[in-house]
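Trainee: Quick one: sequence plus predicted model below, questions after.
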Amino acid sequence: MFLICGEALFDVFAHAGDDDSAAAIDFRAVAGGSPFNVAFGLSRLGGQSALLTGISSDFLGERLIKVLEREGVDCQYLVRESDCKTTIAMVALDPNGSPQYSFYHEKGADRALAFSSLPELDDSIKAIHVGSYSLVVSPTSETLGTLIEREGKNRLVTLDPNVRLKIEKDKDRWRERLAFFASHADIIKVSDEDLESLYDSGEGSDKAQEWLAGRTQLVIVTRGVNGVSAFTRSGRIDLPTEPVEAVDTVGAGDTFQAALLCWLDEHNGASQEGVAALTDDDIRHMVTFANRAAGVTCTRQGPDLPYRRELADGE
């Protein structure tokens, strides 16, 4: 089982229509948050996942739990935060279908995870995934850091920064916390947009080599329609993205991450030793599978991640 750590919230999609003079805006609320999406996306692909996050006792928090249960995600590591609210992310799409976010989160349950709430992990947890703004908001950031230090030594650890500067504007804070989590991660998946926003270059080679000099064994840089680059200690592999008729890209990165974890689990790669043993061909097959899954998500509105049966020629 994979323990996915980080935020759970509601994405509220805003649509003002074509009449700029109209005052009304239509809204549609969808359960989300990057780690939340990875957890249920992995379950939809046939993997086993559990989510560790703070969950409010309000109506929206109860709804998040119902969604997780319906999707088959293990809820035993959820921490109820009765004095906090559920984070809301307002989402509007730009002309290219890319999401633009505004967050309402100051008293969000997902950013209130405390040291005292950390669980002891049983042997069923073979890997830990961390990512997105939970890496930088206190006390959740420090709490997850303690978890990784304590429980990640002999488990696979994966990381997806999924930078959200609307949540935390201080780039130095992002760089400092990302450096910490990267030093404990076996696999780092990062977008060229995240690299550009923090390090002023989306190419990724230099940063990948820096991370690979430590514990990290594989760095995957996603570049949207421009493909994917995978960096190992022995070289670089570039792969194209499969073309699709995209509706929007919401949830595509989370789908890619969930598919990576699924592929690793099914090919004896969900361990530090398993990642070390990956061949170049293994990496090509894994990235191709993840690209195919992310492509399905791009063909529909919002974070509607695919089921395994929807992936033609699935591995």
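Mentor: That came through fine. Predicted, not measured: the structure shown is a model, and the values here were computed from it.

Trainee: only C-alpha atoms for contact and neighbour calcs from this point on.
Mentor: Will do.

Trainee: the helices in the protein, which residues?
Mentor: If you assign secondary structure with DSSP state H, the helices in the chain sit at 34-44, 59-71, 140-151, 171-182, 192-199, 205-212, 252-266, 272-276, 280-298.

Trainee: Tell me which of these sits most buried.
Mentor: The highest mean neighbour count among the helices of the chain, using mean count of other C-alpha atoms under 10 Å, belongs to helix 34-44: a mean of 28.

Trainee: ok, residues contacting it?
Mentor: With C-alpha atoms under 8 Å, 6 or more residues apart in numbering as the contact definition, helix 34-44 has outside contacts at 4-9, 48-51, 68, 71-73, 130-132, 162, 251, 254-255, 257-259, 261-262, 303, 305-308.

Trainee: Got a PyMOL select line for the buried ones in these?
Mentor: Provided next is the PyMOL selection string for whichever of the contacts of helix 34-44 are buried by 16 or more other C-alpha atoms under 10 Å:
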select buried, resi 4+5+6+7+8+9+48+49+50+51+68+72+73+130+131+132+162+251+254+255+257+258+259+261+262+303+305+306+307+308
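
Trainee: this is the comparison structure:
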Amino acid sequence: MIVVCGEALFDVFAAGERAASVDLSACQGGSPFNLATGLARLGGKASFFGGLSRDMFGRRLHAALAAEGVDLAAAPRPDAPTALVMVGVDDRGVPVYTFYGSGTAERAVSIADLARVPADAQAIHVGSYCMVVEPVASSLRALVERQRGRSLIVYDPNVRLTIAPDIEAWRDSVRWMQRRADVLKVSEEDIHALYPDMRVDTFIAESLEAGVALVVVTWGERGVVAVTRSQLAVEVPAVPVTVVDTVGAGDTFQAGLLAWLQRAGKLTRRAVEGLVQDELVEALRFAARAAAITCSRRGADLPYTSELADAEALDMPQP
């Protein structure tokens, strides 16, 4: 089981404008919510550990995860509202996020809630803004410390400065996780947002030196590069696609990568460190194809395994 930790919320989009009003459309989302959904749709076994409100939106999020087959036994149900995030798109099609709410459910995860997370989880995935806002950030750090050496620790910072604007908090989180993560997936945009003058290869080298076993950097339309501690380096081009928007693309890529590793029996640090070139290329290609499908449609509508199989013969190892 892969335990995905962090936020579930609603993304709100402008669906139209009138003289005195704006029509809004709300879609379930949040990077960890998307990841858990994507894992389940791609045949992975996923559990969600994040605060799910008992309000109308929280009940919808809970029902949606359950319908996808995501295990919800670990998810706390705090008496707090669901976070809402306004999503716009800039001239390049890149999402821009504005957060609405305070004291919301995703932040209300306590140390006591960690007892819900099974100690024998294959992997623990943390990331996004829940790693930099309290009290949930401290709770997730405690979970990482508890599970180090027991579970594969996976991290995707998924930087959102418009939601949590304290850049030093993000940098501290990245530095802390570089010393504890087994797998680190990050976008080029995230690196440049946190370290404007840092080269991508410098970030990769620093992460490997700090102890990360596998670093994966997504480059958008230029594809993806991955490097292991054994200095195996692989580049895979992006899959050509007509882009509608890129909301959820990074989450889809991460879901594809983890689903491939789980199906291949590679969800341990030793297995990740021992990946050979053909295996890593297959994993990245599978993840890139999944991300391309998400980019071809509106919002974070992550694909099912059958959609990838229809597009191309699956690279995923068969049981």
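Mentor: Right, received. Where do you want to start? As the structure is a prediction and not an experimental result, all values here were calculated from the model.

Trainee: Quick check: TM-score for this pair?
Mentor: For these two chains in superposition, a TM-score of 0.95 is obtained (TM-score structural alignment, normalised by the length of the first structure); 311 aligned residues with a C-alpha RMSD of 1.4 Å.

Trainee: Tell me which of the helices of the first structure lies nearest to residue 27 of the first structure.
Mentor: For these, distance to residue 27 of the first structure was read as C-alpha to C-alpha. The smallest value, 15.3 Å, belongs to helix 59-71.

Trainee: so that closest one corresponds to what in the second structure?
Mentor: Aligning helix 59-71 of the first structure against the second structure (TM-score structural alignment) gives residues 56-68.

Trainee: That stretch against the first structure, how far on average?
Mentor: Superposing on the first structure and averaging over aligned pairs (mean C-alpha distance after the TM-score superposition for the first structure), stretch 56-68 of the second structure comes out at 0.8 Å.

Trainee: how far is that stretch from where the chain is centred?
Mentor: Stretch 56-68 of the second structure has its average C-alpha position 18 Å from the chain's average C-alpha position, going by C-alpha atoms, centre = their mean, to the nearest Å.

Trainee: picking up where we left off before, can I get the helices of the first structure in CSV with distance to residue 78 of the first structure?
Mentor: Converted to CSV, those look like this (distance: least, C-alpha to C-alpha, whole Å):
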stretch, distance to residue 78 of the first structure
helix 34-44, 11
helix 59-71, 9
helix 140-151, 13
helix 171-182, 21
helix 192-199, 28
helix 205-212, 31
helix 252-266, 19
helix 272-276, 26
helix 280-298, 26
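
Trainee: how close does the residue mapped onto residue 183 of the first structure from the second structure get to residue 145 of the second structure?
Mentor: When the second structure is aligned by TM-score structural alignment, residue 183 of the first structure is paired with residue 179. As for residue 179 of the second structure, its distance to residue 145 of the second structure is 11 Å (criterion: C-alpha to C-alpha, to the nearest Å).

Trainee: where do the strands sit along the stretch 51-200 of the second structure?
Mentor: Using DSSP state E, counting those that start in this stretch, the strands of the stretch 51-200 of the second structure run over residues 84-89, 95-100, 123-127, 152-156, 183-187.

Trainee: between the fourth one and helix 249-263, how many degrees?
Mentor: With axes from the mean of the first three to the mean of the last three C-alpha atoms, to 10 degrees as the basis, strand 152-156 of the second structure and helix 249-263 are set at 170 degrees to each other.

Trainee: Could you give me the buried positions within strand 152-156 of the second structure?
Mentor: Counting neighbours by 16+ other C-alpha under 10 Å, the buried set in strand 152-156 of the second structure is 152, 153, 154, 155, 156.

Trainee: counterpart of the last one in the first structure?
Mentor: Residue mapping for residue 156 of the second structure onto the first structure gives residue 160, with TM-score structural alignment as the criterion.
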